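Visitor: 3D, please:
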Amino acid sequence: MIFQLSPPAASPAIRRIAVGVLFFLQGLSFASWASRIPTIQQTLGLSDTALGGVLLALPAGLMLSLPFSGWLIAKTGSRKVATVAIALYALTLVSLGMAQTTLQLVGCLFVFGLAGNMANISINTQAVGVEGLYKRSIMASFHGLWSLAGFTGATIGAAMIASGVVPYQHFTLILLFVLVALAISSRYILPEDAGQNGDQPLFAKPDKALLMLGIIAFCSMICEGAMFDWSGVYFKKVLLADQAWVGAGYTAFMSTMALGRFMADWFTSRFGLKATLRLSGALIATGLLIAVALPYLSTAIFGFFLVGFGVSSVVPLVYSAAGKSTVMSPGVALAAVSTIGFLGFLIGPPLIGLVAGATSLRISFTIIAGMGLCVALLASRVKA
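Guide: The predicted model follows:
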C-alpha cells in the first residue's frame, strides 16, 4: 500500500537520490543472479551447452518487452512502471533460486528479462526527467550507480557462497532489502514524465536522429558484450595468462567503466556531447588495438582499462539524448533506441566466436575495435 501514497514535494537533489536508488536496486538484483549462476548450474546438473541455451531465455524476455515497455510508460507514467517492475524483478530473482527443473528456470529467466527491461526503460525515463531539473548532464552518474551495484552484488554473492548460503535464501535477503528501499525511494521519484503522451503507438519507427543514436548504441554495446563474454577467453587463450590472471582484463574493464560513468557527466558538461562520444569511441578502438597488437599481460590490461573508460559514457549519453526527443515521449524513444542498441549486445559475442573460429580471436577483437571507431565517426552526426 505504501506505493500508492501520493508523492510528496521534493527538491531536485532528493529526486536524484531516489532515482539513483532505483538504478542501484536493479543493478544489485542482476548482479545477485549473475553471482550464483555457477551454483544453480551445478544444482540442476546443466552442461555448459545446456546452460547457454537456458540463458537465452533472459534476452528473449527483454527483447519482447522493449516496444511494450515504452508504450506502457507513455500510457501510465514511469513512476508506476518502475515501482512495479523493480518489485517484480526482485520477486522473480527469488524464483530463480527456487527453480527445481530446467523448464522452471527458463520460465523464470524469461520473466526476469521482461521485468528487468521494463525497469530499465522506466528508470532511465525518470533519469531523463531529473536531468531536466538540473539542466546539465547527470545521466552517466545514474549508470555509475548501476555499475557500483554490480560490484556490491558480486561481493555479497561471493560471501554467500563462502558461507554456504543457498541461492533462494541469498535472493530472499536481497528481495527484502529491495522492497524496503523501494518503498522509501519510490515516494520521491518524479510523479510525471516530461513530454508524456498516452497516445503513443505500441510500435514506433524512430526518426533519423533516434536512429543515429541507436546505431551508436549498437556499436558500443557490441564492444561491451565482447568484454563481458570474451575478455577472460582472450586472456586465457591468446595471452596464455595464469589462472589467477584470467579475470584481470574483465576486472580492469569493469572498474574503469564504473569510474568513467561518474566522470562522464562533468566531461560532457564541459566539452559537449559530440566531443565526449568521439573520445569514447577513440578510447574503445585504441584500447582494443593495444590488446591485439601487444598481446602481453600488462599491455592487454592497460588496453582493457581504456575500453572500460570508452564504453562507460556512450549508452548513458545516448539514452539522455533520446529522452529529449521532440517526436516521441521519453519512454517510447528510449525503447526504440534500446531495441537497436541491445541487438549489438546480442550479436557481438556470437560474432566474435564465428570470426575467431574462421580466423583467430585477435582478428575478432580487431573487428570489434572498428565498432569503437564507428562510434567516434558517427558522433559528428549527432545533434548537440
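Visitor: Please count neighbours and contacts with C-alpha atoms only from this point.
Guide: Fine.
Visitor: the strands in this protein, which residues?
Guide: For the chain, no strands turn up when DSSP state E is the criterion.
Visitor: all helices of it, in order?
Guide: In the chain, the segments counted as helices under DSSP state H are 12-35, 37-44, 48-55, 57-76, 78-98, 102-134, 139-162, 167-185, 208-237, 248-271, 273-293, 297-322, 330-358, 361-378.
Visitor: Switch those helices over to TSV; also include mean neighbour count and distance to Asn197.
Guide: Below are the helices of the chain laid out as TSV (neighbours: other CA atoms under 10 Å; distance: least, CA to CA, whole Å):
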stretch	mean neighbour count	distance to Asn197
helix 12-35	22	21
helix 37-44	14	40
helix 48-55	13	35
helix 57-76	22	6
helix 78-98	23	12
helix 102-134	24	13
helix 139-162	21	22
helix 167-185	18	25
helix 208-237	22	18
helix 248-271	21	28
helix 273-293	24	27
helix 297-322	26	15
helix 330-358	22	9
helix 361-378	22	30
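Visitor: Figure out which of those helices is closest to Ala384.
Guide: Ala384 lies closest to helix 273-293 among the helices of the chain, at 6.2 Å (CA to CA).
Visitor: which residues touch that closest one?
Guide: 220, 223, 264, 267-268, 299-314, 317, 362-363, 365-366, 368-377, 379-380, 382, 384 (CA atoms under 8 Å, 6 or more residues apart in numbering).
Visitor: Next: stretch 249-266.
Guide: For stretch 249-266, the surrounding residues in contact (CA under 8 Å, 6+ apart) are 137-141, 143-145, 147-148, 227-228, 231-232, 235, 276, 300-302, 304-313.
Visitor: again with stretch 164-173
Guide: Contacts of stretch 164-173 with the rest of the structure, by CA under 8 Å, 6+ apart, involve 32-33, 36, 39-40, 90, 93-98, 157, 160.
Visitor: how about TSV for these, with distance to Leu294 added?
Guide: Output for these, formatted as TSV (distance: CA to CA, whole Å):
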residue	distance to Leu294
Ser32	35
Trp33	35
Arg36	34
Thr39	36
Ile40	38
Ala90	43
Leu93	41
Val94	44
Ser95	45
Leu96	42
Gly97	42
Met98	46
Gly157	34
Met160	38
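Visitor: One more, please, to line up against the first structure:
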Amino acid sequence: MDQTLTRSQLVRWRTAIFTIFFVVGLGFASWASRLPAVKQALDTDDFGIGILLLVMGAASIVGLSLANLIVARWGARRGMVATISCFSAGLILVGLAVQVAQSFELAAAALVLVGLGMSATDVMMNVEAAAVEQSFGRTLMPLFHAFFSFGTVAGAGAGIAMAAWQVGVQWHLGLAGILALVAGIVALGFVPQRDEVLDGDAPTPTRRERFAELAAVWKTPRTYAIGVIMLGMAFAEGSANDWLTIAMVDGHGETEAFGAVALTVFSVAMTVFRVIGGPLVDRFGRVWTLRILAVTAGVGLVVFILAPSLPIALVGVALWGAGASLGFPLGMSAAADDPKRAAASVSAAATIGYLAFLCGPPVLGWISHQIGILPTLWIIVALIAMSGFASGAAKPLATSTVGGGHRTPVSGDRTGDRDEVPARD
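Guide: So this is what the prediction gives:
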C-alpha cells in the first residue's frame, strides 16, 4: 500500500540514518582505539595485529559484495537489522575472545563478523542516505559521512578514557556493541519501506530479475569511473591516516608530538569540509566541486612534500584534508543516482574504493622502504590527479534531484514547499 511521508517523517528518517552512520563509526573506532590492549592481552606482535587487520579487511570486501544480495533478498531495512546485529555481535565477541578466552583464533573469527557487518551496513546506509538527500532535494551525503567521523572521534575518545581507567577490552567493546545494536535497531524503526530497495513483499520473479540487475552494474562504464574517483580520494585519505605522522617524523624531522598535531589538522579539515560540503555541491555542482577539491588536495600534498618549515607543512596538510574530504561521499551519492540500482552501484563503487583502504597502506609501506616516505607521496599526487580527471563521471543522472549545482538556498526548500513524498508501506 502506498503512503506519503510528511516533513516530520522525513526529518526522522534523516536523523535515523545520521544515527546509523554515527554508531558504525563509534564501533569501529572503539575497536581500533584498543589495539595496544589487544596486542598485550593476546601476547602477539605487530605482525599478529597486522594479520587481524587483514582478516577484518578481507571480510569487509566480502561484505561489500554481499550487501546487494542481502538487499535483493530481504530489502534494505530488514537487511540492515541483520548486518548491524552481525557488526554488534562481532564487537562483543572480539572483547570476549581477547580478554576472557585470550584466543587469537577466536578474535580473528569475531573480526570476520565485524568486517562483514560493518561493510554491508556501510553500503545500505549510503543507499538510504542517498534516498534521503533525493527526498530533501539537496546534497546531504557529506554531512552523513561527517557523522561517521563524529562517531570515530567519540569512539576514540571513549577508548582513551577506558584505557586510562584500565577498563577491560571485553567491557569496552561489549558496551560499544550493545550501544550500536540498540541505537541501530531503534533508528531503523524510523526508516520507511521503499519499493526501490525491495522492502515491500515483492514477488519472487521480481527478486530473481533483481539479482540479474545487480550483476549488470559491473558492465556499466560509469561504475568504474566513479570507482576511480573514490579510489584516488581513498588513497589520499588513507595515506594520511596511515603515513602522515611517519612522514612528519621521518620525512620532515619533526617530533612525534608534531606528527600527532599534523594528523589532527588533517582530520579537522576533513570533518569541517564534510559538514559544509553539501551547500558547496548545491552551489557549484558535484563535478566542479570534485575537480576543485582534487586540485586543492593535490596542491596541499605537494606543499606538504616540499615544505621548508613546519607552518607551511601544516598549511599543506589542511589543504590536503579539505581536498580529500568529499571524494568518497560524493562518489557514493553519484553511484546511488538511480534508486532502483542504488544498492548494486554503491556496492560496486565502494568495493573499488575500499580496495584502496585495504591495499594502499602495505603497498605504500613497501615503496617507502625503497625510496623514502616523502618521495612515495608523489604517487598519491598522481592518484589525486587521476580522480580529478574522472570527476565528470559523477555528473547527476537526469532523474537525480541533487548534485547539479546552481541551487540558491531559500527559506523553503523542497521539503518545505512539498510536505509529502511517496513511500511504500
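Visitor: how about the helices of structure 1 in JSON lines, adding distance to Gly198 of structure 1?
Guide: Below are those laid out as JSON lines (distance: least, CA to CA, whole Å):
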{"stretch": "helix 12-35", "distance to Gly198 of structure 1": "22"}
{"stretch": "helix 37-44", "distance to Gly198 of structure 1": "39"}
{"stretch": "helix 48-55", "distance to Gly198 of structure 1": "34"}
{"stretch": "helix 57-76", "distance to Gly198 of structure 1": "4"}
{"stretch": "helix 78-98", "distance to Gly198 of structure 1": "12"}
{"stretch": "helix 102-134", "distance to Gly198 of structure 1": "15"}
{"stretch": "helix 139-162", "distance to Gly198 of structure 1": "24"}
{"stretch": "helix 167-185", "distance to Gly198 of structure 1": "25"}
{"stretch": "helix 208-237", "distance to Gly198 of structure 1": "20"}
{"stretch": "helix 248-271", "distance to Gly198 of structure 1": "31"}
{"stretch": "helix 273-293", "distance to Gly198 of structure 1": "30"}
{"stretch": "helix 297-322", "distance to Gly198 of structure 1": "18"}
{"stretch": "helix 330-358", "distance to Gly198 of structure 1": "10"}
{"stretch": "helix 361-378", "distance to Gly198 of structure 1": "32"}
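Visitor: Nearest to Gln200 of structure 1, out of those helices?
Guide: Of all those, it is helix 57-76 that lies closest to Gln200 of structure 1, at 6.3 Å by CA to CA.
Visitor: Find me the equivalent region of that closest one in structure 2.
Guide: Counting by TM-score structural alignment, helix 57-76 of structure 1 lines up with residues 55-74 of structure 2.
Visitor: And the matching stretch against structure 1, how far off on average?
Guide: Superposing on structure 1 and averaging over aligned pairs (mean CA distance after the TM-score superposition for structure 1), stretch 55-74 of structure 2 comes out at 1.4 Å.
Visitor: any idea how far that stretch is from the chain center?
Guide: Mean-position distance between stretch 55-74 of structure 2 and its chain equals 14 Å (CA atoms, centre = their mean, to the nearest Å).
Visitor: With stretch 148-161 of structure 2 instead?
Guide: 15 Å.
Visitor: what does that stretch rub up against?
Guide: Against stretch 148-161 of structure 2 from outside (CA under 8 Å, 6+ apart): 21-30, 32-34, 172, 271.
Visitor: of those residues, closest to Trp218 of structure 2?
Guide: Once CA to CA is applied, the member of the contacts of stretch 148-161 of structure 2 that ends up nearest Trp218 of structure 2 is Phe21, at 26.2 Å.
Visitor: so who does the counterpart of the closest one in structure 1 touch?
Guide: Structural alignment (TM-score structural alignment) places Phe21 of structure 2 against Phe23 in structure 1. Phe23 of structure 1 makes contacts with 123, 142-143, 145-146, as judged by CA under 8 Å, 6+ apart.
Visitor: now swap in Ala336 of structure 2 and tell me
Guide: Counting by CA under 8 Å, 6+ apart, the residues that Ala336 of structure 2 touches are 127, 130-131, 342-343, 345-346.
Visitor: for Arg207 of structure 2, same thing?
Guide: 72-73.
Visitor: Tell me how far it lies from Asp195 of structure 2.
Guide: Arg207 of structure 2 is 11 Å from Asp195 of structure 2, where distance means CA to CA, to the nearest Å.
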